[in-house]
Every structure is written in structure tokens, then in C-alpha cells.
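1. Give me a model of this one.
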Amino acid sequence: MGENGVVASKLCYPAAAMEVVAAELGHTAGSKLYDDDGRLKRTGTMWTASAHIITAVIGSGVLSLGWAIAQLGWVAGPAVMLLFSFVTYYTSALLADCYRSGDESTGKRNYTYMDAVNANLSGIKVQVCGFLQYANIVGVAIGYTIAASISMLAIKRANCFHVEGHGDPCNISSTPYMIIFGVAEIFFSQIPDFDQISWLSILAAVMSFTYSTIGLGLGVVQVVANGGVKGSLTGISIGVVTPMDKVWRSLQAFGDIAFAYSYSLILIEIQDTIRAPPPSESRVMRRATVVSVAVTTLFYMLCGCTGYAAFGDAAPGNLLTGFGFYEPFWLLDVANAAIVVHLVGAYQVYCQPLFAFVEKWAQQRWPKSWYITKDIDVPLSLSGGGGGGGGRCYKLNLFRLTWRSAFVVATTVVSMLLPFFNDVVGFLGAVGFWPLTVYFPVEMYIVQKRIPRWSTRWVCLQLLSLACLAITVASAAGSIAGILSDLKVYKPFATTY
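-> Sure thing, here's the model as predicted:
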């Protein structure tokens, strides 16, 4: 075994790839296999970055947008969605410029969101950013586990109604399905890092388009069956809900829409997969952001507005469950299966930065620990011995195996305790939106570009930040009210649908 836990086994490395091992040992000068920072050449493009973003953004949040628009109405609903899309694009462009410190093509790289904050800001802000980023990632993992279990449960109920008839209540617990999803995530969480999950992101992005398209199609069919468009200009009416509930639900709708656009907390990590200039990573990332936000906004508008048009005030928190569990049951099964596959990938896209942070910290804290630093070569083929050609292998790290598995188990257990899809989604969106999507990108950009205090641009950026802070506080309050309401009737591990 070499330095830093690198195992240079001939079984796993073909002769031409031995340079890669040399790089791990510090011999990087003059090699065409490495970037300017001595790491293996990044191979990401605008399209792979877009796939990562779409996988992260068009997640379970799209399913709650019909409900969100129902709370706000035909005027405010689409307007708020467009507002969030613009804010997300603008602040993402600011954040992309912070990937390198100094020159956008040759400056020092910041590998993570925390690295960028540390390079541009200082003091307690770095710790606050780290806590919010990783706490939000944990929350997203919980939210995605809940959403995936609801979709798996929907498949089971649709099949139950088809076989047993519509008179059977088909009440089923969500707990077994959360366990199934958790087991799958334990397996996929062993993929070492972002560079190796591009295929999973592309698959997940395809799945997101699949279920969004099915939901859109079913919504159009429902509108035709209704004989017209439902809904009103101001949203759900006073009388259907109390005035106070109207306020809380409207605020929660803001949180749901914020969650649906949230991906800034992993933007730097995605940008770190893009190949070296030219063009600069920030320019490629801005183009990927334009493509991704435009595509997601189009889908959000179509799915959210169609859901509201189909169901009006009765728009469900999960669009696909609103069509019932009857016919065409097979089409609903396909859509819900696509959601599950997508969420498997989205879970990994979000959690990889947290996995990498903990593992880097552990290696720095215990650099001589065999358990933490050593990679064990596990051959993936039987062609490793002949002629020095080598074979492919998987590098098994015991610390990675145990820590990531423990993380998945913990988030799964918490999901069993709090299966409130809509309220959890709203709370996560609210809490993470202002600090991670707006405040830190704005503050870092001001430092990076040396924007003078009290200049017109500085004042405009600060006003944007303050407005988004107000939205965050109000949305969090609405979501907490919804969660407290759910807790009044909830029994842990016993919820059925």
C-alpha cells in the first residue's frame, strides 16, 4: 500500500493507468492526465452538469406544485414560480463565479460550497454555512425517502384496487417501502464520488421527464373530462378553509415552490466536475444553469397549472395520487416507478457533498488509521491477471461503507417518524432558500468582484437578499404550522394511506 491509503495493485490497474496511481502519490508534473490542481482530469460538460441540476431540481417538488398554485391562485401562483426561477438563475450565476478565487480560468479552485465561503468570507459565516448546507442535505434525504415511499405505496394501492375492486380500502403502511428505498440507497451510496454518478443522474433526469409528462397528460385528460378549467384568480376560497388556514397554506406554498428550485447548496460540487478551460468552468456552469432552469420552469408551469386546472381547490399535495388509484392503473404505476428511480439518483446527487465532507474530515483527523484511509481492491472482472493488462476493480473503503450505510439508516428511521410529505418539503425549501440560495452567493460575489458598499449594485443585491429573507421566514412559519397540525393525528410507525 502506498501513501494516503492508495493501493497500486496490478490486478486493478492496466499498465497505462499506473500514472493515475503516481498522481495519488504526488507525481503529477507534466502529465496530460491531470488538471492544474494535480487531480485527475475532470470530464464534465454543460450537458452532464445540466443532468445533475435537473436531477436535483425536478425532484419530488414538482408533484406539490399543483397544490401550491391552488393556495395562491391563477395570478399569484405562476407569478411566484417565475419569480423563484429568476432568483435561482441569478444567484446561481453569482455563485458560479465564486468557483475560482481570482481569475475565472486560472485562479485557485474551490472544491465545495464551504471552500468558496471560506475563500471569500470568514469567521463564523463559514461554520454557519457548513451547518446549514449539510443540515439541508440531511433534510432533503429525509424528504426524498418520504416521497419515494409514497410512490411505491401508490403502486401497491393501484394494483390492490385493480385486483380487489374499488370497495376495498387497501390501507397500507408506508414503513416497509421506506425500508426498501433505504436498502437501495445503502447500495448506491457506495459509489465513491460525483464523477462516477453521471450515468445515474442522466437516468434520473430521464425518469423525471417521464413522470412529469405522464402527470401533465393525465391532468389534460382530467380537464377535458371536467368540461373546463377549475380554479380561481385568488386560489382556495375562504369558507373552504378558515382565514388563518388560508394564510398558513399560502405561506407554505411559497416554501414548496422554493424547495422545487433548490439546488444551490450543491452547485459548486457540480461545477467541480466540469472539464478545465477553455471555456472557463463558470461560463459552462452559467450555460448549464440557463438550460436547466428554463427546462424546469417549463415543466413546473405545465405540471403545476395543469394540476390546478384539473382539481381546483381540491388539488392534492402529490399530483399523481390525485388521479385516484384506478384506471389506467398501469400508467400510474409507470409514473410512480419513474419517480422512485429518479429519487434514487436525486438522493445521491444531494448526499455526495456530505459524504465527501465527512470522509475528508476523518482522513485529516486520523491520517494513519487503516480503517479510514485504506482502500481494498475488489476485482469486478476475471481478466486481471494476464499480460499486465489489468482488470477493473472497485475500491472498497470500510469507513465509507459503514458511515454511509449508517447515514442512510438514520435518515430512513427519521422518515418513518415524520412522513408528512407536503409540510416537510415546504419547511426544507423555506429553511434552505435564503441562506444558501441567496445570502451567501450575494455576499461572496460582492467580495469577489469588490463591489463598493452603498453603490447602486450593492444596494440592489442587499434588497434582493432582504426580500428573500422575508419570504424564508414567512414560509418556514407556514410549514411549521402544517407540521404541528399533522402531529395532532399522527401515530409513529403506524401511518397508512
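2. switch to C-alpha atoms for all contacts and neighbour counts from now on
-> Fine.
3. what separates N120 from F433, distance-wise?
-> If you measure N120 against F433 using Cα to Cα, to the nearest Å, the figure is 20 Å.
4. With neighbour numbers in mind, choose between these two.
-> Neighbour count, other Cα atoms under 10 Å: between N120 and F433, F433 has more, with 29 against 18.
5. which helices and strands does the host helix or strand of R287 pack with?
-> Secondary structure assignment for R287, by DSSP states H and E: helix 281-311. Packed against helix 281-311 by the contact rule (3 or more Cα pairs under 8 Å, 6 or more residues apart in numbering; DSSP states H and E) you find helix 46-57, helix 65-96, helix 198-226, helix 267-271.
6. After it, which helix or strand is next?
-> Remark: after helix 281-311, the chain's next helix or strand is helix 329-365, criterion DSSP H and E.
7. Report the buried residues of that following helix.
-> By 16 or more other Cα atoms under 10 Å, the buried positions in helix 329-365 come out as 329, 332-333, 335-356, 359, 363.
8. How far off centre is the next helix or strand after that helix?
-> Using DSSP H and E, the next helix or strand after helix 329-365 towards the C-terminus is helix 370-373. Distance of helix 370-373 from the chain centroid (Cα atoms, centre = their mean, to the nearest Å) equals 29 Å.
9. Second chain to compare with the first, below:
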Amino acid sequence: MDQTSEALENGHIASKSFDDDGRLKRTGTMLTASAHIITAVIGSGVLSLAWAIAQLGWSGGPAVLMAFSFITYFTSTLLADSYRCPGPLHGTRNYTYMDVVRSHLGGFKVQLCGLAQYANLVGVTIGYTITASISMVAVKRSNCFHTHGHDVECSISNYPFMITFAAIQIILSQIPNFHELSWLSIVAAVMSFAYSSIGLGLSIAKVAGIYIYLHNLKLLNNLTGTTVGVDVSASDKVWRSFQAIGDIAFAYAYSTVLIEIQGHFKSRNQENKVMKKASLVGVSTTTVFYVLCGCVGYAAFGNKAPGNFLTGFGFYEPFWLIDFANVCIAVHLIGAYQVFAQPIFGFVEKLSTQKWPQNKFIATEHTLNIPLLNGTSSYNINFFRLVWRTSYVVITAVVAMIFPFFNDFLGLIGAASFYPLTVYFPIEMHIAQAKIPKYSFTWMWLKILSWACLIVSLVAAAGSLQGLHMMSRNTSPSKLNFFFFFFFFKF
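-> Presented below is the predicted three-dimensional model:
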């Protein structure tokens, strides 16, 4: 940023080093954008899809998956078109989701967007801390089951693994900005394909077993999923179905970081077209994996599908393959955490710099020389960035330790973010940008889509809150009180 400011003050920008807006040259491509999207989308949500389809059945599960896939891609194209400002500032970049809303809608909607986006990002980073620790615990439990038998309890605490995950994130969080994370997203995307493929392969192997195949003949004809009076009560059926919708919504959540991803493309006037292609690649790829993992997982386990089909021990053997899959999950979530945390870091640091521009603690970059094999390399350290980002990672880890509820937490995050960030704002900005006449056919069907998604989000949130309430019965009062304080503070 110091180099950029100097270039601007001198009245020129070196084209080889800076883009049209005076910022350092961007290096992103459709490949790196697709990797970011896959990293953000194929996350811990894929692990709960077999359970979600078990609640909705063959008639509802795949249909809901495809519906969310279509809606997510469609609204992401609308959001991509909003990247550059309209009106007098036409062509000027928007760097965050809030900037986009400010350019197209303005007013209180900017604050509403910020509340929804950053609360969701905080929730996702907490959820990823929970899921990564569960996967690391699953490695030790898998080895325990292999050694001592499947009936042994093999109880292992999540806390040391949450601390380990947080320690790794503290180091990675010192990466200054989003466009320097491409390598991490590519690694994470490869890991997501790896563990999704392992889960899919194990599910296929289980379905192919003669006994399982015969046992599941009647389950494969169960169009409505879990059976009332056999698997669940009538009320549980309703609440679990709502929660399953929230889990699927969470599995497609990436609108919160779409603008940040689009903002790392090489400078050009057609970033929206590249982003649409990257969204098509990312959403299509993840949908194929989701349908396969969810449907084959349900075929393998039937109505007894676990909430997390790799860490819930739907599979025990081969234990080494289960271990590898869970290591892949943990590695993937290390990268995914950063994809969702970087917008939070950037938002707070931008506000702090604007409010206290002369504060040396906030603004000064200190150069650190790092000896390497072939010479010396330098790294810039900012003390405010070091303290703030470290504090954030520690706080999310502490909250994750207090209420590690996997499925219910994912469903709540999905329900809370899907409507405002994936549907409402992209549609409203498209209507404003395209100047669509009120009560025209296009205006009406866009509004109907928006209202329908609002209803879906509300019922999904209700299901997840009910699930959290049931889980909280087994939680100590101090943890429960902290959870409700955090929830109301967040929403």
C-alpha cells in the first residue's frame, strides 16, 4: 500500500506493477477463481448431505440440491455483474460486498448487508474450526477402533485439535491479502476432491456389498426419507427436514466472498464474464459431487445415515483410508478458513486505517529479512495486523470449544446467510442496475423467487434452532448461556 500511495502521489502509476485503480497488479485467472469457489463451496457441508437426503428422501433430497444449485449460480451471475459501479462512477471497482450494495442500493441496506455478511463469515470460521477438529479426532478414533474393536467408546477430546488448528491459522492469517492465497486455495480444492471421492468410493463399495444391497432394497424405494413412527417422531421429521434444507443451503454458500474473489482477477473490463465462467465451473463441479456423495451415501446407509459420513463412523475400514480422508478434510478447512476470514481481516484493517491514518501501530509496515537457501527474502510485518488477526483466530477457537454442534450449526449458518446474501441483494441490485420496471413480468418473477427463498430460509433456521435446543440439553449451563449470548449478539 505504501508503494501504491507513492505512485499515486507522483501522478502516475507504473503499468507493470499497478492496475488501473492504483493497486498492485492482480494475477488471478479463471482457474484460480474456480479453485477459490470450489474451496469455499465444497467444504464441511458435503459431509452432511447423506444425512440431509435421508431426511428428505429420494423425492425431496436431489430436487432440493438441484434447486439450490440453480439458484446459487443464477444469483452469482447477477452479483458478478454488479462488481463495477454504475452511474457517474461507471467502471470503478467495488472491493467488497458492502461496496457493491452501497453503489447500487445505498441507504440502510449497506449496514444490513455488512451485518449479514460479516456475521456469516464469523459463523463459517467457527464452523470450520469445529469441523476440522472433529476430523482430526476421527483419525485417532479410527485407529482406536481398528486396534480395540468397534464397540469400544474411544472418547477423545476435541480441544487440543482446535488449539492446533488455531495455531496454524494464526500463522496463515499473516498473509496480507486475498490474492496471495491462490496457492492455498488450489491445495484446498485438491483436498476437497480427495475426501469427497473417498467418501463416494466407500459409499459405492458399501452399496455393492451383497448384504447391504439386499437390506437397502426397501430403502431405495423410500421416497420420503426417514419414516415417522419407525426412525423418527412426526415432529422430529418436520424439524429435521427443515434442518436438512439449511444444511444444503450451507453447502452452496460462497456469495459472501464472491466479490473478493472477482477482485483478484487480472485487470480487464470483462471481469464479470470471467467470474460467470468460474461460477459455472465451480457450481457445476460441486453439484456433481454433491449429488453423488449425497445420493450414494443415502443408498449406502439408508435412513440411518450419520450426520457426518466420514467422522460419524458410517465406515470403519479400511481405517488407513478413513484416516487419509479426514486428514484431507482438515487440510482443506485450513485453506477454506482463510478464504472466509480474509474479508473480515480486510474490513477491520481498512476501517482502522481510515479512522487512525497517522497511528504508527496501525499504519507502519516493518521489514523482516528472512534467510533462505539462495539468499535473503523480506517480509513485511504490521503489528496491528499481527495482534488483530491473532486475537480473531483465538476468539473463534474459544467459541468453537464452547458449542461444537456440527449439523445444527451448519444448518443455522446456511439459513442465516442464504436469503440475504445469495438471493435478496443480488436480485435487488440487478433490478436497480437494469432499471427493471415495477410490476413487469421480469420484476414479478424475480420477486417471487426472492420471497420463496425467504420462506425456505426461515423454515431452515427454525429447524436448526430446534436442533441446537435439543443438543443444548446435554450441554452445561455456562456453555448454554454463552451460546445464546453469542447468537443474539450475532443476529
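10. Now render the helices and strands packed on helix 281-311 of the first structure as JSON lines, adding mean neighbour count and distance to F440 of the first structure.
-> Shown next, in JSON lines, are those (neighbours: other Cα atoms under 10 Å; distance: least, Cα to Cα, whole Å):
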{"stretch": "helix 46-57", "mean neighbour count": "25", "distance to F440 of the first structure": "19"}
{"stretch": "helix 65-96", "mean neighbour count": "23", "distance to F440 of the first structure": "8"}
{"stretch": "helix 198-226", "mean neighbour count": "20", "distance to F440 of the first structure": "26"}
{"stretch": "helix 267-271", "mean neighbour count": "24", "distance to F440 of the first structure": "12"}
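11. Hmm, A158 of the first structure is touching P328, no?
-> No - under the criterion of Cα atoms under 8 Å, A158 of the first structure makes no contact with P328, lying 9.2 Å away.
12. These two: which has the busier surroundings?
-> A158 (22 against 13).
13. OK, contacts around the alignment partner in the first structure of T227 of the second structure?
-> Aligned against the first structure by TM-score structural alignment, T227 of the second structure finds its counterpart in S237. Taking Cα atoms under 8 Å, 6 or more residues apart in numbering, we find S237 of the first structure in contact with K246, D313.
14. Okay, S237 of the first structure and G66 of the first structure: tell me how far apart.
-> S237 of the first structure is 16 Å from G66 of the first structure, where distance means Cα to Cα.
15. M244 of the first structure too?
-> Distance from M244 of the first structure to G66 of the first structure, by Cα to Cα: 21 Å.
16. So G91 of the second structure, which state does it fall into?
-> The assignment at G91 of the second structure comes out as coil when based on DSSP: H, G, I helix; E, B strand; the rest coil.
17. Burial check on it, number of neighbours?
-> 12.
18. same check, this time on the one 10 residues further on
-> Neighbouring residues of V101 of the second structure were enumerated by other Cα under 10 Å; the total is 27.
19. That one pairs with which position in the first structure?
-> Aligned by TM-score structural alignment, V101 of the second structure pairs with V117 of the first structure.
20. before we move on, what about W51 of the second structure?
-> In the first structure, W51 of the second structure lands on W67 (TM-score structural alignment).
21. Quick check: its match touching A315?
-> Yes - using Cα under 8 Å, W67 of the first structure is in contact with A315, at 5.0 Å.
22. Give me the common contacts of those two.
-> Shared contacts of W67 of the first structure and A315 (Cα under 8 Å, 6+ apart): G307, Y308.
23. For A33 of the second structure, see how far away P160 of the second structure is.
-> For P160 of the second structure, the distance to A33 of the second structure equals 33 Å [Cα to Cα].
24. hang on, I meant T147 of the second structure
-> Distance of T147 of the second structure to A33 of the second structure, given as Cα to Cα: 43 Å.
25. ditto for F488 of the second structure
-> Distance of F488 of the second structure to A33 of the second structure, computed by Cα to Cα: 34 Å.
26. cool, and Y424 of the second structure?
-> 23 Å.
27. cool, and Y118 of the second structure?
-> Taking Cα to Cα, one finds Y118 of the second structure at 21 Å from A33 of the second structure.
28. go on, G106 of the second structure?
-> Using Cα to Cα, G106 of the second structure is found at 28 Å from A33 of the second structure.
29. now do Q433 of the second structure
-> 24 Å.
30. Centroid-nearest residue for the first structure?
-> With distances taken as Cα atoms, centre = their mean, the first structure has A56 as the residue nearest its mean C-alpha position (3.5 Å).
31. Quick check: the aligned residue for that residue in the second structure?
-> In the second structure, A56 of the first structure lands on A40 (TM-score structural alignment).
32. Hmm, I334 and that match touching each other?
-> No - using Cα under 8 Å, A40 of the second structure makes no contact with I334, being 11.2 Å away.
33. I'd guess N380 of the second structure is in a strand, am I close?
-> Yes - N380 of the second structure forms part of a strand when assessed by three-state DSSP.
34. which residue packs closest to the equivalent of it over in the first structure, ignoring adjacent ones?
-> Using TM-score structural alignment as the criterion, N380 of the second structure maps onto K395 of the first structure. In this structure, K395 of the first structure finds its nearest non-sequential neighbour in D377, 4.8 Å apart by Cα to Cα, 6 or more residues apart in numbering.
35. and the alignment partner in the second structure of the one you found, which of the three is it?
-> In the second structure, D377 of the first structure lines up with T367, judged by TM-score structural alignment. Secondary structure for T367 of the second structure, judged by three-state DSSP, is strand.
36. contacting residues around T367 of the second structure?
-> T367 of the second structure makes contacts with S378, Y379, N380, I381, as judged by Cα under 8 Å, 6+ apart.
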